[in-house]
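Student: this one's sequence-less:
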């Protein structure tokens, strides 16, 4: 059951989470509905902090990667648990401020930051802006030319490491859209060191998401240390922060291994310590940026079966549900697979292999392909595990369908942290002729 949240249980044949009956929640709040287990969420955050505190002998910082999922309540939990926050837009930055996340613990990322986003980050004194290319750097130099207190920056490098993951979420190769090529490091460093309004804090890389091979992350850290040594030897400047990004993989089915946060921390800490020792380089602050491995397992998506489709020979082919690619694009975009069961019949044998099809007008809108479930019928509730990451954060209003509500569950209580979108909100942007 390690693909499900920590508090999941079956009571009288019905799925419960955080002490709450999920079927009853769908009756109260409607479907589709996303529910998050607060215990699982906080446990992952605490495990990250404790693991790095135990194995890394210098300063470290855990930043939650908000692109995996962000709302105000989640950002509040991030702050309560002592994590920092990585944001990639002005609105994500606004959510961080609204939730009370200390701005010095916020990093602004992105390969195409707008002038407005940079100006807001500067005005709000974020801890660091992660510079992605030389054009952005030139713009930032101009914006900070008369800034009394230099803005801290990290340089994002493309370490030319091809991560073993889906091509759409591999970001570390030399021709990826993200990061400065290693050959541009000298030009970027020289520009920063002559800019009065900027201070080079450190170096950053992120080679991809859903990674299970730690040797690729070890290689990334080695590249960063070599780059830091080059900056020291060539420019006399010692960077004080290195970040290999995030990307630790999580299991979506039991064919994949459980997430090992402690093993990940041990490997990264040992790799960085050894590399710095060999290079006679002072241990920097180690900043990591987990997103999926914090939020994915905590989330469960709930859908109601609306109808069925049978083959001419009588075989059940599809269960049609009331959500799909507009709230979870990953199956259509990446061919992602999930684990699922029927929440109202959770103790019954999964004796029927079917596809669960979304409601949207695309043939590719198949949430679950060849999934074993009890023979479903209209009204049954499909519960999809590990649905917390890169689902609602990439949600759309395709076919003008409002986006789902979100609940936070703990101790038998369900708190609404994001209400269901309404038709009025969808139409508010329209201006009639």
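Tutor: Everything's here; your move. What you see is a predicted model, and the numbers here were worked out from it, not measured in a lab. Residues are numbered from 1 along each chain as shown.
Student: Every contact and neighbour count from this point should use C-alpha atoms.
Tutor: OK.
Student: show me the contacts for residue 419.
Tutor: 404-406 (CA atoms under 8 Å, 6 or more residues apart in numbering).
Student: hmm, which of those are the buried ones?
Tutor: Buried members of the contacts of residue 419, scored by 16 or more other CA atoms under 10 Å, are 404-406.
Student: Could you point out which of the residues you listed is nearest to residue 11?
Tutor: residue 406 (22.5 Å; CA to CA).
Student: And what about the closest one, helix, strand or coil?
Tutor: strand (DSSP: H, G, I helix; E, B strand; the rest coil).
Student: In this structure it contacts residue 33, no?
Tutor: Yes: between residue 406 and residue 33 a contact is recorded at 6.3 Å, counting by CA atoms under 8 Å.
Student: I'd like to know how far the spatially most central residue of the chain sits from residue 181.
Tutor: Centre of the chain computed as the mean C-alpha position; nearest residue by CA atoms, centre = their mean is residue 68, 2.3 Å away. Distance of residue 68 to residue 181, given as CA to CA, to the nearest Å: 26 Å.
Student: ok, and here's another one to check against it:
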């Protein structure tokens, strides 16, 4: 592994940054989609989310083609849903559909965005552990292709909505395979003691209840073992366990179960160090196809149609966030103290670099201890690398954007910083903590930039406050 202290602190690692990211040959500025970073911040402001449309489309296509090719190799088909919770807006939904992906939503709001994008409801899957009756009724009425049943209560609710609409609604049952993904505890979603899904052992009973509803069409099981997973062992074991109950379910249904949804969760590299371990989607696709074919033969069922739900792995590395440096200050470290973090590589000082955003536009470091890679975007420098921590402007000591990286030691106020791989779960998790407006999102492609999500202004945030001038009703509501 390359020691970051001796590596080029100006280098743009193509395994972490979007595929079109590069340094300009004349000024050394970071360019994305043939546009300089400073051009973007001058036009759209800072902080700024930037998404490389070509990179996003290419990655969506790569993942879909790999999964579908391997499914075809074993004699079946595969549907690839884009897990829109990673990042959704009207434009991104259109990109995904253009590239042959279906859309996975997990709320009425996400459904509304997908419909506004013109997505055919038939290619939408609707998730969620607490879908309201109103959300279910809307999903059924607009013709959502598949609704994922997360709890026993939902079976009756979806059946009633389908009867009222005169439809037969396709449904999957979400189960927990008991496979513990090698990821952060908050990202592991298939262990037994958590809010999603039902125990796999309960599947026969719950499927029998679904089959008893004339307004429901049971098409298969769904399982999502977690997110940001690098090892493929968990995916393979989960597929094996799920298919193990298909003979019993087929007996209940009187026919083979037609589909199996194996979820998503494929990890990506957020740093150069992670890039050496990040999974190859072609390898994942091949190994999953093999285990599905082998297990189907072992248990004596036809190979089902497959479905997958990648999100982060589609959009994550297509995005960067641009910030402007406000202040810097050097802090002495423990040095040889036993409590010193070995990841700091024995540095005696850390340079704190404060930027104009923070945990309001990227909550992942605070939530999951996630780390990112950062580069100066407005110039290159021959200064020696310095250990840095990029922090935000919020009133929290945990307001960290980049836990540790090495930047040229002359990083200074006014510099533009680019943080890589922020396309997933940054805008989606953004907040207005300390009344900081959420940044805009800009798409770049072939030398052109266009706004795809408007940023907020302070005036808009202030306008949300209810003033004493408004009439108050007796029940506390206003008019």
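Tutor: Thanks, I have the structure now. Remember, predicted model here, so these are calculated numbers, not experimental data.
Student: where does the TM-score land?
Tutor: TM-score for the superposed chains, counting by TM-score structural alignment, normalised by the length of structure 1: 0.96, backed by 433 aligned residues with a CA RMSD of 1.7 Å.
Student: Mind listing residues that contact the longest helix along structure 2?
Tutor: Counting residues, the longest helix in structure 2 under DSSP state H turns out to be helix 53-73. The contact list for helix 53-73 of structure 2 (CA under 8 Å, 6+ apart) reads 18-20, 77-80, 95-96, 99-101, 281-282, 285-286, 289, 306, 313-315, 318, 443-445.
Student: Which of those fall in helices?
Tutor: Per DSSP H, the contacts of helix 53-73 of structure 2 map to helices at 95-96, 281-282, 285-286, 289, 313-315.
Student: Compile these into CSV and extend it with columns for neighbour count.
Tutor: Formatted as CSV, those follow (neighbours: other CA atoms under 10 Å):
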residue, neighbour count
95, 17
96, 22
281, 17
282, 16
285, 20
286, 17
289, 25
313, 28
314, 29
315, 32
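Student: which residue in structure 2 lines up with residue 13 of structure 1?
Tutor: Superposed on structure 2 with TM-score structural alignment, residue 13 of structure 1 falls opposite residue 28.
Student: which ones are touching residue 206 of structure 1?
Tutor: If you count contacts by CA under 8 Å, 6+ apart, then residue 206 of structure 1 has 158, 171-172, 244-247 around it.
Student: got a winner among those residues for most neighbours?
Tutor: residue 158 (28 neighbours; other CA atoms under 10 Å).
Student: mind checking what that one lines up with in structure 2?
Tutor: Per TM-score structural alignment, residue 158 of structure 1 is aligned with residue 176.
Student: Identify the residue nearest its match in space, chain neighbours excluded?
Tutor: residue 190 (4.6 Å; CA to CA, 6 or more residues apart in numbering).
Student: Could you do residue 420 of structure 1 as well?
Tutor: residue 405 is the one closest to residue 420 of structure 1 (CA to CA, 6+ apart), at 4.0 Å.
Student: roughly how far apart are the counterpart of that neighbour in structure 2 and residue 321 of structure 2?
Tutor: Mapped onto structure 2 by TM-score structural alignment, residue 405 of structure 1 lines up with residue 440. Separation of residue 440 of structure 2 from residue 321 of structure 2 (CA to CA): 10 Å.
Student: so what sits against both of the two?
Tutor: Common neighbours of residue 440 of structure 2 and residue 321 (CA under 8 Å, 6+ apart) are 48-49.
Student: Correct me if wrong: residue 402 of structure 2 contacts residue 375.
Tutor: No: using CA under 8 Å, residue 402 of structure 2 is not in contact with residue 375, being 10.7 Å away.
Student: so who does the residue mapped onto residue 395 of structure 2 from structure 1 touch?
Tutor: Counting by TM-score structural alignment, residue 395 of structure 2 corresponds to residue 361 in structure 1. Contact analysis of residue 361 of structure 1 by CA under 8 Å, 6+ apart lists residue 399.
Student: Against residue 13 of structure 2, how distant is residue 154 of structure 2?
Tutor: Counting by CA to CA - residue 154 of structure 2 and residue 13 of structure 2 are separated by 46 Å.
Student: Which one's more surrounded, these two?
Tutor: residue 154 (20 against 16).
Student: Report the secondary structure state of the more buried one.
Tutor: Assignment for residue 154 of structure 2 (three-state DSSP): helix.
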